[in-house]
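>>> The following comprises the amino acid sequence and a computationally predicted model.
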Amino acid sequence: MSFPPQLRIPATYMRGGTSKGVFFALNDLPLAAQTAGKARDSLLLSVIGSPDPYHKHTDGMGGATSSTSKTVILAKSERAGFDVDYLFGQVAIDKPVIDWSGNCGNLTAAVGAFAINNKLIDPARVPQNGLAVVRIWQLNIQKAIVAHIPVTDGQVQETGDFELDGVTFPAAEIKVEFIDPADATEPLFPTGNKVDKLKVPNVGVLDATLINAGIPTIFIRAHDVGCTGCELQDAINNNVDALAMFEAIRAHGALKMGLINNLGEASERQHTPKVAFVAPPDRYTASSGRVVEATHTDLLVRALSMGKLHHAMMGTAAVAIATAAAIKGTLVNDAAGGKARESVVFGHPSGTLEVGAKATFTEGRWQVDKAVMSRSARILMHGEVHVPAKS
């Protein structure tokens, strides 16, 4: 019996922020995978190596974590005023599922560099030296993002001295602006409340801030669920009961936010919403061994992604943190001291991150103009990814 040879597809393996993923130009994908559907999902699952019952991704490009099991498809934008369309797929590790419901804020930092390197934007928009302003249309959430990409001698500048907690080596700083990160057709607070009572069986009734900015996020107090806000990954990810509790909170929060119609749908929508717990500043030791003093943060935040505590912070969740921190009366703002603010420094398992946002209450609803943060990105490998063809 003969078997077809592997497919060979041009691809770039990139780190963006504290995530990494496999990037494709839309036109480089096989024709059947250039449109949404089973062929595309099947191909990308094979690229990553999912579903993997061993949870290792030995037979694919994935890293067996939510931060490293990601795919990106980019194309020249046909939308006026934008350079590139950005589509993100979060690949489940042990299920044949790709969640297309949200964005990856971390990988957004790599989108502009990929677009420039692959000539997806007008060369006239790329300076010989300086910052290239790349206008990104995020297809998953239908939002505008602006990335400021450093350029030296006409080439993307990847090396630099900007240090990002959660990333091993310094690199060039990339400023990313998430324009109007809340859904314009939906309220910032889906229930209309800054704090809701969330009833979760076997957990209790929890105060929760349910917000839709950057990515739908459920914020709860750390001490309400027996945590301190200083936890590192092992404290949560090695605790089966804790993971089950947080997944129950996430599912019931998703239902209250109107993101799912019944609790059973939560398992098929793993990427959104996120669940995070907050606490006032406290001294803790980050995963690198560095001591983070209480005076160096405004609050502590720990967040779960794809059922596990994240090793740092998702970029889109950082947008939600910045937005909620800017609005008095939310649990995030309360943890940060309860005062009006337009930026916040929060502690996460790998260190700290500063994010900014400005929220205003206009015509009976909260609005956010933009949220801003600095990330970095670089190419890890470029060439072709090999994928077994379907016989």
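Looks like it came in fine.

>>> drop to CA atoms for contacts and neighbour counts, all remaining ones
Noted.

>>> Which stretches in the protein count as helices?
38-48, 105-117, 233-237, 240-257, 315-325, 331-335 (DSSP state H).

>>> looking at those, which is closest to Ile179?
Each of the helices of the chain was checked against Ile179 via C-alpha to C-alpha, and the shortest separation belongs to helix 315-325, namely 10.5 Å.

>>> most packed of the helices of the chain?
Highest mean neighbour count among these (mean count of other C-alpha atoms under 10 Å): helix 315-325, with a mean of 29.

>>> For it, give me every contacting residue.
Residues outside helix 315-325 that contact it (C-alpha atoms under 8 Å, 6 or more residues apart in numbering): 17, 103-106, 178, 181, 211-217, 274, 303, 330-334, 336, 341-344, 355-359, 368, 371-372.

>>> ok, now with 7 Å
For helix 315-325, the external contacting residues (C-alpha atoms under 7 Å, 6 or more residues apart in numbering) are 103-106, 213-215, 217, 330, 332-333, 343-344, 355-357, 359, 371.

>>> just stretch 46-56 next, same as before
With C-alpha under 7 Å, 6+ apart as the test, stretch 46-56 has contacts from 57, 59-62, 64, 69, 92-96, 387.

>>> Please pick the buried ones from these.
57, 60-62, 64, 69, 92-94, 96, 387 (16 or more other C-alpha atoms under 10 Å).

>>> picking that back up, inside strands: which ones of the contacts of stretch 46-56?
Using DSSP state E, the subset of the contacts of stretch 46-56 located in strands is Val387.

>>> Let's have the contacts of stretch 46-56 in JSON lines, adding distance to Arg283.
Conversion of the contacts of stretch 46-56 to JSON lines gives the following (distance: C-alpha to C-alpha, whole Å):
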{"residue": "His57", "distance to Arg283": "35"}
{"residue": "Asp59", "distance to Arg283": "40"}
{"residue": "Gly60", "distance to Arg283": "39"}
{"residue": "Met61", "distance to Arg283": "37"}
{"residue": "Gly62", "distance to Arg283": "34"}
{"residue": "Ala64", "distance to Arg283": "30"}
{"residue": "Ser69", "distance to Arg283": "32"}
{"residue": "Ala92", "distance to Arg283": "34"}
{"residue": "Ile93", "distance to Arg283": "34"}
{"residue": "Asp94", "distance to Arg283": "36"}
{"residue": "Lys95", "distance to Arg283": "38"}
{"residue": "Pro96", "distance to Arg283": "41"}
{"residue": "Val387", "distance to Arg283": "47"}
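
>>> Let me know the closest of the contacts of stretch 46-56 to Glu163.
Glu163 has its nearest neighbour among the contacts of stretch 46-56 in Ser69, at 23.2 Å by C-alpha to C-alpha.

>>> before we go on, here's another structure to hold up against the first:
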Amino acid sequence: MSHTPQIRIAATYMRGGTSKGVFFRLADLPPAAQVPGPARDALLLRVLGSPDPYQKQVDGMGGATSSTSKAVILSPSASPDHDVDYLFGQVSIDTPFVDWSGNCGNLSAAVGPFAIANGLVDPARIPADGVVEVRIWQANIEKTIVSRVPITNGQVQETGDFELDGVTFPAAEVPVAFMNPADGEGALFPTGNLVDELEVPAEVVAGGRLKATLINAGIPTIFVNAADLGYTGTELQEAINGDPAALLRFETLRAHGALRMGLIKDVSEAGSRQHTPKVAFVAPPSGYTASSGRQVAAEEIDLLVRALSMGKLHHAMMGTAAVAIAAAAAIPGTLVNLAAGGAERDSVCFGHPSGTLRVGAKASRAGDDWQVEQVTMSRSARVLMEGWVRVPGEVAG
């Protein structure tokens, strides 16, 4: 009986922010996977170890959470205004599905360092010591990201003393700016309203109506008040992820919000768009104990935010959702802004399950509408392993 041997593909396993994923150069992928389609999806699923009915991804590189089941494909940019094209795939853990509908804001911080180390940035632009500004084209959402990568002795600096809640060890700080982050062609609020009365089934909330801010910034996000769902905003993962009824309730809310935002035509389509939109609940500041045991005082933060990704409460905060939080907080009248005390602001510090995060946003009026010029935050990134991933040869097409 003959067997197809494994093949190896050059890859780098990287942490970016509070996520980690497998990074590839487009040119290193097998020819069939260098173009979008079933062959690419099948390859990435096998690399990460999905679909896994046990939800452990033991036979792959995935870490069995939405934060650790990710893939990135990078190539020299076709645009003269950008250094690198960045494509992100959110790999489902238990179903044969790769979601290409959005970005990963956390892994965005690792794109610049990877691009420099792998020859995707002109070497003439890299100083012996200093900072390289890497202009990234985010191909999923067709937006620009600007990353400022520290350089020491001509190499990407990865170690440092910058601490990020949700990441165990300090590293070098990588400031990231998300330019004009409104989704699509600038429809920041797809319904035209800062707050909507969202119609949902009675099992989501009594009366079937729920206040929500629906925003397209960084990633389409549905914000609701924690109190309206019977929460305080201080919940940690187990309070939500250990409650199947709560998870079903949030998924139902997400499906109806996606429909109202025009992302799907029927609520039944939400299951094929797992990565977007996100759902988050907000509350005014209150003290709580973070998952690390750290005591977060109410005076440290402007508001509380808890967000779900791929059907589970996130252990910290998705980078793209942080973009949405910053944008919504900067605009008076949104639920996020009201939870933070109202009024215009150019930055906000929010509490999440792992601690706190500060993000900045530049928002301005454009006639009767609002526009967000950019959202900024600091993350860190580090190479965990580099070399080759191996997959059975038949997977590569």
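Alright, I've got the coordinates. Source: prediction; values computed, not measured.

>>> Please state their TM-score.
Taking TM-score structural alignment, normalised by the length of structure 1 as the basis, the two superposed chains have a TM-score of 0.99; 391 aligned residues with a C-alpha RMSD of 0.8 Å.

>>> on that earlier part again, of all the buried ones among the contacts of stretch 46-56 of structure 1, which comes closest to Ser267 of structure 1?
Distances from Ser267 of structure 1 to those, taken as C-alpha to C-alpha, are shortest for Ala92 (10.5 Å).

>>> you'd agree that closest one is up against Thr71?
No - here Ala92 of structure 1 does not reach Thr71: they are 11.1 Å apart, not a contact under C-alpha atoms under 7 Å.

>>> Spit out the residues that contact these two alike.
Counting by C-alpha under 7 Å, 6+ apart, no residue touches both Ala92 of structure 1 and Thr71.

>>> Determine the number of other residues adjacent to Ser101 of structure 1.
For Ser101 of structure 1, the number of neighbouring residues by other C-alpha atoms under 10 Å comes to 17.

>>> thinking again about what came up before, looking at the helices of structure 1, which is nearest to Tyr13 of structure 1?
Distances from Tyr13 of structure 1 to each of the helices of structure 1 were compared by C-alpha to C-alpha, and the smallest falls on helix 105-117, at 10.1 Å.

>>> Just want the angle from the closest one to helix 315-325.
In terms of direction (axes from the mean of the first three to the mean of the last three C-alpha atoms, to 10 degrees), helix 105-117 of structure 1 departs from helix 315-325 by 120 degrees.

>>> Which residue in structure 2 aligns with Ala318 of structure 1?
Under the alignment by TM-score structural alignment, Ala318 of structure 1 pairs with Ala322 in structure 2.

>>> and if you look at Thr68 of structure 1?
Per TM-score structural alignment, the equivalent position to Thr68 of structure 1 in structure 2 is Thr68.

>>> what's near enough to touch that match?
Contacts for Thr68 of structure 2 (C-alpha under 7 Å, 6+ apart) come out as 19-21, 62.

>>> related to what we said a few turns ago, dump the helices of structure 1 to a markdown table, plus distance to Glu268 of structure 1.
As requested, the helices of structure 1 are exported to a markdown table (distance: least, C-alpha to C-alpha, whole Å):
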| stretch | distance to Glu268 of structure 1 |
| --- | --- |
| helix 38-48 | 14 |
| helix 105-117 | 21 |
| helix 233-237 | 20 |
| helix 240-257 | 11 |
| helix 315-325 | 20 |
| helix 331-335 | 28 |
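
>>> do you know which of the ones you listed lies nearest Val292 of structure 1?
Taking C-alpha to C-alpha, helix 233-237 is the member of the helices of structure 1 nearest to Val292 of structure 1, at 16.1 Å.

>>> Find me the equivalent region of the closest one in structure 2.
With the alignment judged by TM-score structural alignment, the segment of structure 2 matched to helix 233-237 of structure 1 spans residues 237-241.

>>> I'd like to know which of the helices of structure 1 is closest to Leu206 of structure 1.
Closest of the helices of structure 1 to Leu206 of structure 1 is helix 240-257, at 9.0 Å (criterion: C-alpha to C-alpha).

>>> and the closest one, what does it pack onto?
The helices and strands touching helix 240-257 of structure 1, judged by 3 or more C-alpha pairs under 7 Å, 6 or more residues apart in numbering; DSSP states H and E, are strand 196-200, helix 233-237.

>>> want to throw these into CSV with distance to Ser287 of structure 1?
Rendered in CSV, the data for those read as follows (distance: least, C-alpha to C-alpha, whole Å):
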stretch, distance to Ser287 of structure 1
strand 196-200, 31
helix 233-237, 8
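
>>> Indicate which one of the ones you listed is closest to Leu263 of structure 1.
Ranking these by distance to Leu263 of structure 1, with C-alpha to C-alpha as the measure, places strand 196-200 first at 11.5 Å.

>>> ok, average deviation of that closest one from structure 2?
Aligned to structure 2 and superposed, strand 196-200 of structure 1 gives a mean residue distance of 0.8 Å (mean C-alpha distance after the TM-score superposition for structure 1).

>>> same for that strand, what does it pack against?
Packed against strand 196-200 of structure 1 by the contact rule (3+ C-alpha pairs under 7 Å, 6+ apart) you find strand 204-213, helix 240-257.

>>> Tabulate these (TSV), appending distance to Pro51 of structure 1.
Written out in TSV, the entries for those read as follows (distance: least, C-alpha to C-alpha, whole Å):
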stretch	distance to Pro51 of structure 1
strand 204-213	29
helix 240-257	20
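
>>> Of all the ones you listed, which one is nearest Gly81 of structure 1?
The minimum distance between Gly81 of structure 1 and those falls on strand 204-213, with 22.5 Å, by C-alpha to C-alpha.

>>> packing partners for the closest one?
Applying 3+ C-alpha pairs under 7 Å, 6+ apart, one finds that strand 204-213 of structure 1 makes contact with strand 196-200, strand 215-221, helix 315-325.

>>> Export these to TSV and append columns for distance to Gly154 of structure 1.
Output for those, formatted as TSV (distance: least, C-alpha to C-alpha, whole Å):
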stretch	distance to Gly154 of structure 1
strand 196-200	51
strand 215-221	34
helix 315-325	28
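
>>> how close does the alignment partner in structure 1 of Leu313 of structure 2 get to Val176 of structure 1?
For Leu313 of structure 2, the aligned position in structure 1 is occupied by Leu309, per TM-score structural alignment. Taking C-alpha to C-alpha, to the nearest Å as the measure, Leu309 of structure 1 and Val176 of structure 1 are separated by 24 Å.
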